[in-house]
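Colleague: Have a look; sequence and predicted model below, questions after that.
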Amino acid sequence: MSDTTHGDAATAAASPVTSPDDGLSPAALAEKYGLSVSGARPGLAEYVRQLWGRRHFIRAYASARVTAQYTNARLGQLWQVMTPLLNAAVYFLIFGVLLGSKRGIENYVAYLIIGIFIFTFTQSSVLAGVKAISGNLGLIRALHFPRASLPVAFTLMQLQQLLISMAVMLVIVLLTGEVPTWSWLLVVPALLLQSVFNVGLALGMARLGSKMTDLTQLMPFILRTWLYASGVFYSIRAVLEKHDLPWIVHLLLELNPAAVYIDLVRFALIDSFGRNELPPHVWAVAVGWALVAGIGGFLFFWKAEESYGRG
């Protein structure tokens, strides 16, 4: 072999091998080969599509949680009904009998029962939402799915419990002397709007609860204050007429979303609860709260999608 051949081979071995990818940034390389960041937040439209695709999982998960919730209790699923009924009995004794809150309210038993059951729906959804992410880290880290599935499933679980409890609630309302009318159908849109509101609230609280672990300890105090401000066992309208409150307090009491949804169900089921008991533009307020909480809560939760279960 000639010296020239040896020289060419040595030169080829010494020269660096070039690649068409040389000089490309990591982002450009990822785009070229169709790579994406693992666990990155999808676009809003894609996220909604993924969430809709998990609808069967959401429904099955909610049903399974409802079934398993009271498996260790002797009375089992009866506690779904007994818990709000026992609360109603306590509030009736304290506020209705001892403090006289029932004065001026016709059919106070139905008034109180409806308030307890409807507020409990929102209260339970909020508490479940706070722990939806922090209490399910094992599931989140093991499986890939839209994290919003969990707060939505927990709210659906509370709705299922409410529907079971409402059968008893309606029986009590009938026993107090109320007669079914076409207005009872208004319960359906009222509960649908409240459900959308609760889902948005649960989504927002899920994101906060995933970062603020102490929020679980704080929420009972916040919810108790909200309960007392929602007219569950007294008439907000009577309080506003009796006391000269600052306009901001007046406005907050009338726009209180929990009170709005409670009043809509009372208006539907109690004949003596007339339009004069409702705040102005009550249906517009109910729709507004559902849209603000539903859309706002969903966007707030989606913004942090890639952070859930990490750290």
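Modeller: Happy to help now that I have it.

Colleague: Could you use CA atoms for every contact and neighbour count after this?
Modeller: Noted.

Colleague: Which parts of the protein are helices?
Modeller: 3-14, 26-32, 44-53, 55-69, 79-91, 108-130, 137-142, 149-175, 187-211, 215-228, 236-242, 247-255, 257-269, 282-302 (DSSP state H).

Colleague: Pipe those into a markdown table and attach mean neighbour count and distance to Gly311 per row.
Modeller: A markdown table is the format used below for these (neighbours: other CA atoms under 10 Å; distance: least, CA to CA, whole Å):
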| stretch | mean neighbour count | distance to Gly311 |
| --- | --- | --- |
| helix 3-14 | 10 | 47 |
| helix 26-32 | 12 | 24 |
| helix 44-53 | 14 | 23 |
| helix 55-69 | 15 | 26 |
| helix 79-91 | 17 | 36 |
| helix 108-130 | 24 | 18 |
| helix 137-142 | 13 | 11 |
| helix 149-175 | 20 | 19 |
| helix 187-211 | 23 | 10 |
| helix 215-228 | 13 | 18 |
| helix 236-242 | 14 | 45 |
| helix 247-255 | 14 | 39 |
| helix 257-269 | 24 | 35 |
| helix 282-302 | 19 | 17 |
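
Colleague: Against that first model, consider the following:
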Amino acid sequence: MTTGEAKPDVASLVPAPIERVFEDAAVQDAVRRNELEPIGVRPRLIPYVKDLWARRSFIHVLAVAKAHSENQGTYLGQLWTLISPIINASVYVLIFGFLLQIGREGIENTIAFIVVGVFMFRFFERSVMAGAHSLNHNMNLVRSVKFPRAVLPVAGVLAELTILGPALVVMILISYLSGFLPFAGAVTIDAYWLLLPAAILLMWIFSTGCAFMVARWVAMTPDLDNLLPHFMRILMYASGVIFSIDRYLSQFSWGWIMEYQPVAVYLYLVRSSILDEPAYIPDPTMWVLGVVWALVFSVAGFLVFWSGEERYGRD
């Protein structure tokens, strides 16, 4: 090599594939050391569950913010969370309780029966709709921040549970006071009322599982969001919200299906805790069904939602 010739670049003497191997190895080492995860890949189930649990404070903040923002732009504000179910229950009591007299056979206190059904079904319905909107209404958050997307449906249902708290007080008060009316059966305070928190807990777990499912389905097919209100209306009539399933559907061969379907089971559990109706004495079989439905739907719903985790915000 003469003095005037430039020295060759050492890197240029190394074949390109070998260079790429060294670069890939360095990148993989950095990924391992910093516990980074690839984008667009479904996370493993156990780490996903742990990450979700670690975000419980985030879930609480989202739930409280959603509950407080409800009806924020109205004059009565949070009072609408109590006024709306009272109006709905009053309409159903007037039409089905007094005009159609659906409770004249088998139900002693029609007012308490319908009020409990309307308040509790409204919680379930709003929880499902919160799950359906949890991704689509928070797409900016989904696309800009890395977190387990299961946070959103969980926070949505938790917000509805927060709103249900004051509504439960109103529901119980109306049910109890209705017992003093001369044409209604008495509603007495007894030990069965202690079962009410357990019934609410099971219904909340079940509703969260349903919210997981509809969140995934609506994210895949947004048109389902328009069908959900119609489905919920059908489910309301099929769950004995305003009439007794045992009285009106037991004559059909498929009536037992309606009696043991999940929503009807949870309405039964809440009613059996509060009302003094002969047809609503606490039944161990219904409590077992309540636990089973809650476990099945919560686990299945979570797995359904987790299976589409890598697609949320990307489709």
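Modeller: Sure thing, it's come through. Here the structure is a predicted model, which means the values were calculated and not measured.

Colleague: List the TM-score for the superposed pair.
Modeller: Once superposed, the chains reach a TM-score of 0.89 (TM-score structural alignment, normalised by the length of the first structure), with 303 aligned residues with a CA RMSD of 2.6 Å.

Colleague: rewinding a little: looking at the helices of the first structure, which is closest to Asn276 of the first structure?
Modeller: Of all these, it is helix 236-242 that lies closest to Asn276 of the first structure, at 8.7 Å by CA to CA.

Colleague: which strands and helices sit next to that closest one?
Modeller: If you count contacts as 3 or more CA pairs under 8 Å, 6 or more residues apart in numbering; DSSP states H and E, helix 236-242 of the first structure packs onto helix 247-255.

Colleague: circling back to that earlier point, JSON lines please, covering the helices of the first structure and showing distance to Arg310 of the first structure.
Modeller: Shown next, in JSON lines, are the helices of the first structure (distance: least, CA to CA, whole Å):
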{"stretch": "helix 3-14", "distance to Arg310 of the first structure": "46"}
{"stretch": "helix 26-32", "distance to Arg310 of the first structure": "23"}
{"stretch": "helix 44-53", "distance to Arg310 of the first structure": "19"}
{"stretch": "helix 55-69", "distance to Arg310 of the first structure": "22"}
{"stretch": "helix 79-91", "distance to Arg310 of the first structure": "34"}
{"stretch": "helix 108-130", "distance to Arg310 of the first structure": "17"}
{"stretch": "helix 137-142", "distance to Arg310 of the first structure": "8"}
{"stretch": "helix 149-175", "distance to Arg310 of the first structure": "16"}
{"stretch": "helix 187-211", "distance to Arg310 of the first structure": "10"}
{"stretch": "helix 215-228", "distance to Arg310 of the first structure": "19"}
{"stretch": "helix 236-242", "distance to Arg310 of the first structure": "45"}
{"stretch": "helix 247-255", "distance to Arg310 of the first structure": "38"}
{"stretch": "helix 257-269", "distance to Arg310 of the first structure": "34"}
{"stretch": "helix 282-302", "distance to Arg310 of the first structure": "15"}
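
Colleague: Tell me which of the ones you listed sits nearest to Ser101 of the first structure.
Modeller: helix 108-130 (9.0 Å).

Colleague: now that closest one: how far from the chain's centre is it?
Modeller: 13 Å (CA atoms, centre = their mean, to the nearest Å).

Colleague: From the contact counts, what lies against that helix?
Modeller: helix 79-91, helix 149-175, helix 187-211, helix 215-228, helix 257-269.

Colleague: looking at those, which is closest to Arg237 of the first structure?
Modeller: helix 257-269 (10.8 Å).

Colleague: one step back: just so I know, which of the helices and strands packed on helix 108-130 of the first structure lies nearest Ala13 of the first structure?
Modeller: Checking these against Ala13 of the first structure by CA to CA gives helix 187-211 as the closest, at 56.1 Å.

Colleague: give me every residue that touches the aligned residue in the first structure for Pro166 of the second structure.
Modeller: Matched to the first structure by TM-score structural alignment, Pro166 of the second structure sits across from Ile164. Each residue near Ile164 of the first structure by CA atoms under 8 Å, 6 or more residues apart in numbering is listed here: Gln80, Val81.

Colleague: quick one: contacts for the equivalent of Asp225 of the second structure over in the first structure?
Modeller: With TM-score structural alignment as the criterion, Asp225 of the second structure lines up with Thr216 in the first structure. Thr216 of the first structure sits next to Leu127, Val130, Lys131, Gly209 when contact means CA under 8 Å, 6+ apart.

Colleague: which of those lies closest to Ala202 of the first structure?
Modeller: Out of these, the member with the shortest distance to Ala202 of the first structure (by CA to CA) is Val130, at 6.9 Å.

Colleague: Next one: that closest one from Leu170 of the first structure, what distance?
Modeller: Using CA to CA, to the nearest Å, Val130 of the first structure is found at 30 Å from Leu170 of the first structure.

Colleague: Kindly report the same for Ala229 of the first structure.
Modeller: Distance from Ala229 of the first structure to Leu170 of the first structure, by CA to CA: 25 Å.

Colleague: got it, and Val90 of the first structure?
Modeller: From Val90 of the first structure to Leu170 of the first structure the distance is 20 Å (CA to CA).

Colleague: What distance do you get for the spatially most central residue of the second structure to Ala215 of the second structure?
Modeller: Most central in the second structure under CA atoms, centre = their mean is Thr208, positioned 3.1 Å from the mean C-alpha point. The gap separating Thr208 of the second structure from Ala215 of the second structure is 10 Å, by CA to CA.

Colleague: joint contacts of the two?
Modeller: Gly131, Pro153.

Colleague: Might you report the residue contacts of the nearest residue to Gln50 of the first structure once chain neighbours are set aside?
Modeller: If the residues on either side of it in the chain are set aside, Gln50 of the first structure comes closest to Pro146, at 6.6 Å by CA to CA, 6 or more residues apart in numbering. Contacts for Pro146 of the first structure (CA under 8 Å, 6+ apart) come out as Tyr47, Gln50, Leu51, Glu305.

Colleague: before we move on, what about Val41 of the second structure?
Modeller: Here Val41 of the second structure is in contact with Glu310 (criterion: CA under 8 Å, 6+ apart).

Colleague: now do the one 5 residues further on
Modeller: Contact partners of Ile46 of the second structure, counting by CA under 8 Å, 6+ apart, are absent.

Colleague: cool, and Phe154 of the first structure?
Modeller: Ala62, Ser125, Ala128, Gly129, Ala132.
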